[in-house]
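**Student:** below: sequence and its predicted model.
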Amino acid sequence: MAQQDDELAPAPPPPRRGRPRDPERCRRIIEAARKHFYAHGLERASVDAIASEAGVSKMTIYSHFGSKEGLFEAIIEERTERVLGGAAGVEAMDPLQPRKALLAVGEQFLALTREEHTLGKFRSLYGAAGAQPEACRAFYRQGAERLTGELAAYLRRANDAGTLKVTHPRLAADLFLAMFLGDGHIRGLLMLEMPDARANKALLREAVRVFMAGYEVAG
């Protein structure tokens, strides 16, 4: 159940398209929102409290992000950007060097899935999926769907360049990322002892080796 201050708030205005954003202000809002969403979940997190901590008005949050769900989606998008490598991201990776590209993407994705904040979000959304469909859609859209799609686009370019033979790029991308969501990820979700850095590095190397063995074009 949402807090009372949000229930009584007027309907937020639509986001102002084309208006330049203040990067520092956006950073403060996202950092404050990340803490409140992690502590209280999407439903119970208060936009008033987020605005107060960020030092902005509630209307400023709505003008930048449109809604509380839009703010949540922006947080997921920001974390996915780290895996993709920023604005240029996977798109800038050399299709002639797929092993190097997969090591880079896999390393960032593995680090992300081991973060306690990410694991906490998985736990909360899995536990309340039926009650928070918008949050689940945002998490999927800016997380798994976007990352799989961009990696699939890279694999398609590698296929066209002749370094990989990938008949179904999206399926191949899904298989690659799924290799990092096994035992260690399950242990993290259950709040058990996590794999150490050495085990994570071994998993990364083995995942790339297995993928390349299946898709690399013989020289």
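**Tutor:** Great, that's in hand. These numbers were taken from a predicted model, which means no experiment stands behind them.

**Student:** hey, let's count contacts and neighbours off CA atoms from now on
**Tutor:** Will do.

**Student:** pull out the buried positions in the longest helix seen in the chain.
**Tutor:** Of all the segments of type helix in the chain, defined by DSSP state H, the longest one is helix 23-44. Of the residues in helix 23-44, those buried by neighbour count under the rule 16 or more other C-alpha atoms under 10 Å are 25-26, 28-30, 32-34, 36-38, 41-43.

**Student:** which helix or strand lies directly C-terminal to it?
**Tutor:** helix 47-54 (DSSP states H and E).

**Student:** what's that following helix packed up against?
**Tutor:** In terms of contact count using 3 or more C-alpha pairs under 8 Å, 6 or more residues apart in numbering; DSSP states H and E, helix 47-54 is assigned the packing partners helix 4-7, helix 23-44, helix 58-65.

**Student:** select, out of the ones you listed, the one closest to residue 199.
**Tutor:** Ranking the helices and strands packed on helix 47-54 by their distance to residue 199 (criterion: C-alpha to C-alpha) puts helix 23-44 first, at 27.2 Å.

**Student:** related to what we said a few turns ago, any chance of the helices and strands packed on helix 47-54 in CSV, plus distance to residue 97?
**Tutor:** CSV is the format used below for the helices and strands packed on helix 47-54 (distance: least, C-alpha to C-alpha, whole Å):
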stretch, distance to residue 97
helix 4-7, 50
helix 23-44, 34
helix 58-65, 38
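
**Student:** so which of those gets nearest residue 84?
**Tutor:** The nearest among these, by C-alpha to C-alpha, is helix 23-44 at 18.9 Å.

**Student:** can you check what angle separates that closest one from helix 58-65?
**Tutor:** Compare the direction of helix 23-44 with that of helix 58-65 by axes from the mean of the first three to the mean of the last three C-alpha atoms, to 10 degrees and you get 100 degrees.

**Student:** and here is the other one:
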Amino acid sequence: MHDLAQLEPIARDLPQTKRGHERCFALLLSANELFVKNGYEAVSLDDIVNHAGGGSKASIYKYFGNKEGLFKAICDYRREQFYKDISLACMSEPEELRSYLIRILSNFLKHIIQPKNIAFIRLVLNQTQKDSTLALYIHENGAKMIQMTIAKALAKAHEDGDLNCPHPNNSAMLYFGILRDYEWRIILGVDLVINEQEAINHIEYCVDRFLDGHQKP
């Protein structure tokens, strides 16, 4: 059973009962599975209802507005799960910035190379090519939010005198560029066989160079 609070930023009309909550999640997860498997355009609301084994199209309209709203809700849900998977918001007080930056990239890479996540990334890219409003929404509530979280950590390190980082947003963009080659290989469908130790070595090396470039003069 998912926590009811998980639906607060996702469903437009938050279900008030356990049954309504379960129905809402069943529709969300069924739509996610069908969209990834068959493509957004090929899936109807009836397909989603039938696959979920309950609910109705009226439930989709109530909880998500329409098919487009349901797709956005899936993106929101997966973003929240992604945050948890990579522990993005969790930087314990005694943790060194270097360890934090390495951990985030390591978890990020482990996440994006999973086949189910690769398939969803490609689905999103396909849809955003057709809908500029959706593209902006995904960027503002996904990539930009992740970048801002790292920028805040870098800004704090600058304020504490640990780094020379007067432009944390630019530095956060540079930081995520460490994994850009992996991301492009995923997007382009290039075979991606990851040697875990080599990946860790790459991340550690690049984070060290990143921090070297932000040392106080």
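**Tutor:** Thanks, I have it. All of these numbers come straight from a predicted model, not from anything done at the bench.

**Student:** contacts for the longest helix of the first structure?
**Tutor:** With C-alpha atoms under 8 Å, 6 or more residues apart in numbering as the contact definition, helix 23-44 of the first structure has outside contacts at 1-3, 45-46, 50-51, 53-56, 61, 64, 68-69, 71-72, 74-75, 117, 120-121, 124, 132, 135.

**Student:** now swap in stretch 104-119 of the first structure and tell me
**Tutor:** Taking contacts as C-alpha under 8 Å, 6+ apart, the residues outside stretch 104-119 of the first structure that touch it are 38, 79, 82-84, 90, 177, 180-181, 185, 188-189, 200, 204, 208.

**Student:** in JSON lines: the buried residues of helix 23-44 of the first structure, plus distance to residue 167 of the first structure.
**Tutor:** As requested, the buried residues of helix 23-44 of the first structure are exported to JSON lines (distance: C-alpha to C-alpha, whole Å):
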{"residue": "25", "distance to residue 167 of the first structure": "44"}
{"residue": "26", "distance to residue 167 of the first structure": "41"}
{"residue": "28", "distance to residue 167 of the first structure": "44"}
{"residue": "29", "distance to residue 167 of the first structure": "43"}
{"residue": "30", "distance to residue 167 of the first structure": "39"}
{"residue": "32", "distance to residue 167 of the first structure": "43"}
{"residue": "33", "distance to residue 167 of the first structure": "41"}
{"residue": "34", "distance to residue 167 of the first structure": "39"}
{"residue": "36", "distance to residue 167 of the first structure": "43"}
{"residue": "37", "distance to residue 167 of the first structure": "40"}
{"residue": "38", "distance to residue 167 of the first structure": "40"}
{"residue": "41", "distance to residue 167 of the first structure": "40"}
{"residue": "42", "distance to residue 167 of the first structure": "39"}
{"residue": "43", "distance to residue 167 of the first structure": "42"}
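
**Student:** what is the nearest of these to residue 196 of the first structure?
**Tutor:** The shortest distance between residue 196 of the first structure and any of the buried residues of helix 23-44 of the first structure, using C-alpha to C-alpha, involves residue 38 and amounts to 24.0 Å.

**Student:** what residue of the second structure takes the place of the closest one?
**Tutor:** Structural correspondence for residue 38 of the first structure with respect to the second structure (TM-score structural alignment): residue 36.

**Student:** the helices and strands packed on helix 47-54 of the first structure: which one's closest to residue 217 of the first structure?
**Tutor:** Between those, helix 23-44 lies closest to residue 217 of the first structure; by C-alpha to C-alpha that is 42.9 Å.

**Student:** which residue, other than its chain neighbours, is closest to residue 205 of the first structure?
**Tutor:** Distances taken as C-alpha to C-alpha, 6 or more residues apart in numbering put residue 103 closest to residue 205 of the first structure, at 7.4 Å, once the chain neighbours are dropped.

**Student:** scratch that, residue 150 of the second structure is what I was asking about
**Tutor:** For residue 150 of the second structure, ignoring the flanking residues on the chain, the nearest one in space by C-alpha to C-alpha, 6+ apart is residue 172 at 5.9 Å.
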